[in-house]
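# here you go, sequence then predicted model.
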Amino acid sequence: MKIFSRLACLLPLFCTFAVSLAQDEFATIPASSKKLTDSVTGIEVETQISEFRIARTETTQSEFSRIMGRNPSFHQGLDLPVESVSWWEAIRYCNLRSLKEGLEPCYDLATGARDPSRAGYRLPTEAEWLKAFGDSVQFTAETIGQYGNIGSSNTKSLEELKKDLAGRMPQKAGSRPANKNGLFDMLGNVWEWCDDFNGRVAGHPVPLIDPRGPDWAPERVLLGGSFISLAGNWGRSYRSSIMPEYRSRFTGFRLCLSTGRRWSAAAPEESVWAEPYNRVPAGFENKTGELSSLVQDSQGKTITTLEGWEKRRAGIKAKWEKTLGLSAETSGKPNVKEVRTFEEELYTGKLMYLQVEPEFWEKIYLMYPRCPLRNPTPVVIVPYYDVDVPAGQPLGGRTYLPPGTRSFAYLMVQQGYIACAIRWYGESYGEGYGEAVANLKLNHPGLSGLGKWVRDARCLLDYLYTLPGVDRDNIGIIGHSLGAKMSLYAAANEPRITAVVCSEPGMGLDFSNYEDYWYHDNSILARDKATDHHELLGLIASRPFLLIGGDSADNDNSWYYINSARPVYQLFGKPLNIGYFNHRSGHSPTPEAVGLAVDWLKHFLGGN
């Protein structure tokens, strides 16, 4: 006996108990999540399906004619599923029934667009339908009839097909056993229209919250098969698609309702959650190398109180502000010039120039998610050479890479956060880096390159604070390489940033090219022995900070910096707010590392 291994041959665990159709017409499917690999970035992501209610049976001819005043079905019978209806007629039924029952219609009948904020009747998305279909078991051509009103396995004889067509028809709704969700006829009887356009293929982004099909395609999705569908491999997974104008004696639909309740994971123990970020290699436990102690005062006494730390912190802050050439001046009212708006599948992007000086504007790309995490919405800033790489989108900059492990702005907007990419001044303040630094010294003689960046970051934060819908208490920053240096310095000098991820910045001043004059200059080599980036981590404490290394700019020696700062975090009672993950695969972050970085921001900005 042949066992079919395709998705076509996976079936819900059907219950043998009877479910009375006099019970609630709709079953509630709880919110859930599922891990999958995004075909755009190659990174494992977590998709979420909100709670929804779905009709226990396919819409019957009685229900359809009561609302629409007619019965288009080829096979007549009030308890039979309605068929011979187009997708357009199905959504018209949804809207009219919503109006009759005092619900807000979901569909624009001119375009077919659905407003997801409305709670009226609608068709299920493909993801919802498959979720309602339930867990699966294998079945054979000989046993499939136990579970659904499906056709035969004949693919050779036209005479047999004619007999099937003459002798088979839809059965009364609810005739077969219900699946474990209490739903009838999810397999066979009639095909069921879904809300989605057909056509999502590799290379399309995955919407992570209530995933739907592409924005447009010529056909709509059908699921479940019919009473004449083949009971075998040629069933093609009982998934099909066809033009929405199409009417067939084999196709009907079932209704769905949104409840608005999203999935929420049970929070694990903090120590369990933090384990990947605290895998200290042997020999580096609590070691700080030759770094100065952050919790020792000027008399050499150990600091044991937050009051003592604040005095120590003030001295560190003043030293670094002097090193960077920062002053207490404010940027004034933030101004932007909008260049172009991009309507993408997952977000709306606004390419703009932000005024950071009276005569200079810096490029930013602000990305608003189609499905915001919540309102107000957390923001993640992504600094880099230009905005194209963080966005995973060619925007006319000097550098571009397709979406991947450096596309942090894309990854965060995919998660439902507002994301804002911003360009490094070295790419814009002059024709090249030499000219950019020359202009910096002409315009601001005492300001270092990283000091210039901190001022730009403050202007960006001032602007973000003016935007409606922004959660000011949850603004993160994440960057790779140059972007990681920018993230480190911005967070250390700007308390409005509430969570930080730095991928391969070179934690030590001697780990990377900080002596180049677009960062500091070679005077940084003559610094006093106590001055190093562990002090910046102290300034960031107790805000969450994650370092990502790859044994390139950051290796096991970077643990000295994490270990040096952890006593400060302990003073705040938050030792797990600082962590380090070393993927040991070189300078570029791996998908695993990026996944952990995104999880870090989600954990501390709200989203898990």
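Right, received. Where do you want to start? Numbers count the residues shown, from 1 in each chain.

# CA only for contacts and neighbour counts going forward, please
Fine.

# could you list every helix and strand in contact with the helix or strand encompassing Asp471?
Per DSSP states H and E: Asp471 is located in strand 470-480. If contacts are counted by 3 or more CA pairs under 8 Å, 6 or more residues apart in numbering; DSSP states H and E, strand 470-480 sits against strand 377-384, helix 482-493, strand 499-503, helix 591-605.

# so for it, what gets flagged as buried?
Val470, Asp471, Arg472, Asn474, Ile475, Gly476, Ile477, Ile478, Gly479, His480 (16 or more other CA atoms under 10 Å).

# coming back round to it: out of the helices and strands packed on strand 470-480, the one nearest Arg313 is which?
Evaluated with CA to CA, these place helix 482-493 nearest to Arg313, the distance being 11.2 Å.

# in addition, the following structure is provided for comparison:
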Amino acid sequence: MEREREWWTDRLGAVPDPRGGWDVGPERPADDPAPRTWREQDIVLHSHGSDLTATLLSPGRPGAPATPGPAVVVPFYDVAAVLGRPSARTHHAPPVPGNAFAPHLAAHGLAVLAVPWWFEAVVPPDAPRDLAGRYGPPAERHRVEQPMTALGRSVGDLMLAVDALRAQPSVDPDRIGVLGHSLGGKLALHLTALDRRVAAGVAHEPGLGLAHSNWDAPWYLGDRVPRDRDLDEVLALVAPRPFLLVGGGDSDGEHNRDLVERARRSWEEAPGLDVLQHDGGHPVPAHVQAACVTWLRDRLGPGV
């Protein structure tokens, strides 16, 4: 299995920037009148010349001593969406409740690190809204300037985020999980598979299978999509750690169940690969969001 992990790591170039690092900001005062049960502060990740401002929510009253507990990395396009707040990226629409995992995780006593996608850190403010127009130009610059795939860069950034999380006093380094939807689901799958420090993972609608999503987009794999392998190998690399794959029938469902079952063979003993299917399509329904949070809390252990 380690040989396969090395192959995928090398194929993607999924390693953190060797010159990367992070800075931890001060706790911020509450921005609403209701008392909060978590602290909030930024962790700025420095990677390949970009500054990615992630936000850490830690259990406990602001200013109180930190107690180590489980933590969850939540990657997405931007941090605001994960926190359930208005987003500059989608200012034309209200926040989408299904994307706001952070408050629900924090309510269960889990620390949360919401990590933005590096593409959103490099696109200009007036970038188009469509995927090709928005991410195509920076993907082309990346192809020319960097040896790794754009997906590998993204996973490497999350590995750096795990480094930063493990250094925080509010985090038990042996109880770190990851949860992601759509783009975040793709990243959650690969981070769990390629970074053994991640204890459990959840991916909602990642598009398992190279034929079942836009993996050949230049902001993912581009022309480096493997021709003789598929993502059941990546999912299998998670074993024996627990993983929850959630499909709404859009990117994931009966059409790629064969890949799930092939990967399942790698869990030889206790059931560690769980599948949840719903008919809600690509968005995250409220009951599915709650199920994902509860599943992850149960696998990582009680929160603070």
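Right, received. Where do you want to start? Owing to the predicted nature of the structure, the values given are computational and were not obtained by experimental measurement.

# what's the TM-score here?
With the length set by TM-score structural alignment, normalised by the length of structure 2, the two chains reach a TM-score of 0.86; 285 aligned residues with a CA RMSD of 2.3 Å.

# on that earlier part again, what's the strand holding Asp471 of structure 1 aligned against in structure 2?
Mapping strand 470-480 of structure 1 onto structure 2 (TM-score structural alignment) gives residues 171-181.

# that stretch vs structure 1, mean deviation?
In the superposition with structure 1, the average deviation recorded for stretch 171-181 of structure 2 is 0.6 Å (mean CA distance after the TM-score superposition for structure 1).

# how near is Pro36 of structure 2 to Pro70 of structure 2?
In this structure residue 36 of structure 2 is Arg, not Pro. Between Arg36 of structure 2 and Pro70 of structure 2 the distance, using CA to CA, to the nearest Å, works out to 19 Å.

# more neighbours: which of these two?
Pro70 (27 against 16; other CA atoms under 10 Å).

# show me the contacts for the more buried one.
110-111, 171-177, 300-304 (CA atoms under 8 Å, 6 or more residues apart in numbering).

# the same query, at a cut-off of 10 Å, please.
58-59, 109-112, 170-177, 199, 296-297, 299-304 (CA atoms under 10 Å, 6 or more residues apart in numbering).

# and Pro206 of structure 2, what's its match in structure 1?
For Pro206 of structure 2, the aligned position in structure 1 is occupied by Pro505, per TM-score structural alignment.

# what number of residues lie near that match?
26.

# tell me the angle the longest helix along structure 2 makes with helix 183-194.
What stands out as the longest helix in structure 2, according to DSSP state H, is helix 150-166. Angle of helix 150-166 of structure 2 versus helix 183-194, following axes from the mean of the first three to the mean of the last three CA atoms, to 10 degrees, is 70 degrees.

# tell me the contacts of the alignment partner in structure 2 of Gly449 of structure 1?
Mapped onto structure 2 by TM-score structural alignment, Gly449 of structure 1 lines up with Ala150. For Ala150 of structure 2, the contact set (CA under 10 Å, 6+ apart) comprises 12-14, 118-119, 138-140, 142-143, 156, 217-222.

# any chance of a PyMOL selection covering the buried ones in those residues?
Filtering the contacts of Ala150 of structure 2 down to the buried ones (16+ other CA under 10 Å) takes a single PyMOL command:
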select buried, resi 12+13+14+118+119+138+139+142+143+156+217+218+219+220+221+222
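
# tell me which of the contacts of Ala150 of structure 2 fall in helices.
Per DSSP H, these map to helices at Leu12, Trp118, Phe119, Pro138, Ala139, Glu140, His142, Arg143, Gly156.
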